[in-house]
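Participant: Pasting the sequence and the predicted model now:
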Amino acid sequence: MESQTRQRLRAPNFTKCENLLLRDCIQKRKNVIENKKTDRNSLQQKQEAWMEVAKEFNEANTGIQRTVESLQQNYKNLKKKLRKRKLLSSRQETVAETFNTLTSEKKELVSAKSELLQIQLIDEQERLEHNRLLRKMEFEDAQKRYEHNETIRMLQLEEYS
């Protein structure tokens, strides 16, 4: 029963000033804290570095005294938030780059379509002009044949008369 009535006391959230102070304390020992090695010596050095961070942090902080564990958790959370911001930022850049690329491709496509339509228009104009000249020549040829046939009929009429 006694364990059910006990509740874990929650410390206040870290302030922006505390986050900056933590970052500065860690920066001095970052090569040890961020070391990926997990051998006994490296783990011992990391633990000592975190103890130094906690001591420096609590001496400089006028607010709540923080434990090594709470400082480690807050540091993990800060890194997670930073990665998330970078990811979102890079996604936004990617979206913007994609939009710019698509926009420029669309402009190129519209330009190419415009050029194609201009070429088709010129071709159609040339075809119409060619057909007009052909019809004119056919008309002139028909007219000359008619005149020739008329001349032949006149000559034949003169012969018969």
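Facilitator: Sure, I can see it.

Participant: rest of the way, CA atoms for contacts and neighbours
Facilitator: Noted.

Participant: What is the longest helix along the chain packed up against?
Facilitator: In the chain, taking DSSP state H as the definition, the longest helix is helix 68-160. If you count contacts as 3 or more Cα pairs under 8 Å, 6 or more residues apart in numbering; DSSP states H and E, helix 68-160 packs onto helix 16-27, helix 40-60.

Participant: can you tell me which of those comes nearest to residue 143?
Facilitator: Of all those, helix 16-27 sits nearest to residue 143, with 99.6 Å by Cα to Cα.

Participant: how about the closest one: buried residues?
Facilitator: Neighbour counts over helix 16-27 (16 or more other Cα atoms under 10 Å) mark 18, 21, 22, 23, 25, 26 as buried.

Participant: and residue 104, which of the helices and strands packed on helix 68-160 is closest to it?
Facilitator: Nearest of the helices and strands packed on helix 68-160 (Cα to Cα): helix 16-27, 42.7 Å.

Participant: What lies in contact with that closest one?
Facilitator: Contact partners of helix 16-27, identified using Cα atoms under 8 Å, 6 or more residues apart in numbering, comprise 33, 53, 56, 57, 61, 71, 75.

Participant: at 10 Å what do you get?
Facilitator: Identification of contacts with helix 16-27 by Cα atoms under 10 Å, 6 or more residues apart in numbering yields 14-15, 30, 32-34, 49-50, 52-58, 60-64, 71-72, 74-75, 78.

Participant: and the angle from that helix to helix 68-160?
Facilitator: 100 degrees (axes from the mean of the first three to the mean of the last three Cα atoms, to 10 degrees).

Participant: Put this next to the previous one:
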Amino acid sequence: MEKNKRNRARNFTSDEIRALIRAVTKYSVILEDKTTDSNNWEKKNETWKQIANEFNATNSVFIRNEEVLRNKYDNLKKDLKKKVAYNKAQTFRSGGGASDYKTFNEDEKELLKIISLSINGLPTEPGSNESLVMLQKSYTTNEEERRVKKYEAEIQNLYQAAEQQKLEHLKRMEILEIEMQSKKRQLLLQYLTHYKNNC
């Protein structure tokens, strides 16, 4: 019994990869937006349809639909991130000195510009150890600032909660004072009424 085989699209040529990266670069702000609401997903889907139209209008090799182009783009990013992670590990292993780095072709360098934020912009090639130190310092500073702001916000929330409790306590005391004065007047009236009736 023969199994149904899934039709496999032809491999992308280097020209097609270059054309895809060019198209993606044009819409990178939308495609790399990390927002996960339905409006953003719909916008991304429409953008991929637009990319497919533009890609196929200039591509004479093979017609590619948006799903195929999207999968290819995701795979290119995965492969590139693996290479970046490898080079990053080599940087830490060698202390920034000479090591076994993987180089990037021009297409990968263009793709790096698009996804640099999602991979933290850490060094990808030899000679970038200085930028690594600067980025690490910047990251550490930002983390410290975030922690300080978070601490200050927590203190402010506690202060506001204490002030709120103080106000609520004062209001309760005022209400009790009013109730006590009212009770005193009622008791005084009852006493005077009783006194008059007995005189």
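Facilitator: Happy to help now that I have it. Because the structure is a prediction, the values reported are computed rather than measured.

Participant: Got a TM-score for the two of them?
Facilitator: After superposition, the two chains reach a TM-score of 0.56 (TM-score structural alignment, normalised by the length of structure 1), with 98 aligned residues with a Cα RMSD of 1.9 Å.

Participant: distance between the longest helix of structure 1 and the chain's centre?
Facilitator: With Cα atoms, centre = their mean, to the nearest Å as the basis, helix 68-160 of structure 1 stands 27 Å off its chain's centre.

Participant: What's the separation between residue 11 of structure 2 and residue 109 of structure 2?
Facilitator: 21 Å (Cα to Cα, to the nearest Å).

Participant: swap in residue 36 of structure 2?
Facilitator: Counting by Cα to Cα - residue 36 of structure 2 and residue 109 of structure 2 are separated by 27 Å.

Participant: More neighbours: those two, which one.
Facilitator: Ranked by neighbour count (other Cα atoms under 10 Å), residue 36 of structure 2 and residue 109 place residue 109 first, with 14 against 8.

Participant: Is the more buried one part of a helix or strand, or is it coil?
Facilitator: helix (DSSP: H, G, I helix; E, B strand; the rest coil).

Participant: Am I right that it is in contact with residue 81?
Facilitator: No: Residue 109 of structure 2 lies out of contact with residue 81 (Cα atoms under 10 Å); the separation is 11.8 Å.

Participant: re the thing from before, going by distance to residue 91 of structure 1, which of the buried residues of helix 16-27 of structure 1 wins?
Facilitator: Out of these, the member with the shortest distance to residue 91 of structure 1 (by Cα to Cα) is residue 23, at 26.1 Å.

Participant: Tell me the counterpart of the closest one in structure 2.
Facilitator: Residue 23 of structure 1 maps onto residue 21 of structure 2 when the alignment is built from TM-score structural alignment.

Participant: how near is that match to residue 51 of structure 2?
Facilitator: Using Cα to Cα, residue 21 of structure 2 is found at 10 Å from residue 51 of structure 2.

Participant: hang on, the earlier thing: now the helices and strands packed on helix 68-160 of structure 1 in TSV, with distance to residue 133 of structure 1?
Facilitator: Formatted as TSV, those follow (distance: least, Cα to Cα, whole Å):
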stretch	distance to residue 133 of structure 1
helix 16-27	85
helix 40-60	94
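
Participant: Which one of those helices lies nearest to residue 148 of structure 1?
Facilitator: Here helix 16-27 is closest among these (Cα to Cα), at 107.3 Å.

Participant: Which element is encountered next along the chain beyond that closest one?
Facilitator: Where DSSP states H and E defines the elements, the next helix or strand beyond helix 16-27 of structure 1 is helix 30-33.

Participant: Average offset of that next one relative to structure 2?
Facilitator: On superposition with structure 2, the mean distance recorded for helix 30-33 of structure 1 (mean Cα distance after the TM-score superposition for structure 1) is 0.8 Å.

Participant: Please apply the same query to stretch 51-60 of structure 1.
Facilitator: Looks like 0.6 Å for stretch 51-60 of structure 1 (mean Cα distance after the TM-score superposition for structure 1).

Participant: and that stretch, which stretch of structure 2?
Facilitator: Using TM-score structural alignment, stretch 51-60 of structure 1 pairs with 49-58 in structure 2.

Participant: Give me the buried positions along that stretch.
Facilitator: 49, 51, 52, 53, 55, 56.

Participant: Just send those residues back as JSON lines, with distance to residue 161 of structure 2 too.
Facilitator: Shown next, in JSON lines, are the buried residues of stretch 49-58 of structure 2 (distance: Cα to Cα, whole Å):
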{"residue": "49", "distance to residue 161 of structure 2": "52"}
{"residue": "51", "distance to residue 161 of structure 2": "52"}
{"residue": "52", "distance to residue 161 of structure 2": "55"}
{"residue": "53", "distance to residue 161 of structure 2": "57"}
{"residue": "55", "distance to residue 161 of structure 2": "58"}
{"residue": "56", "distance to residue 161 of structure 2": "61"}
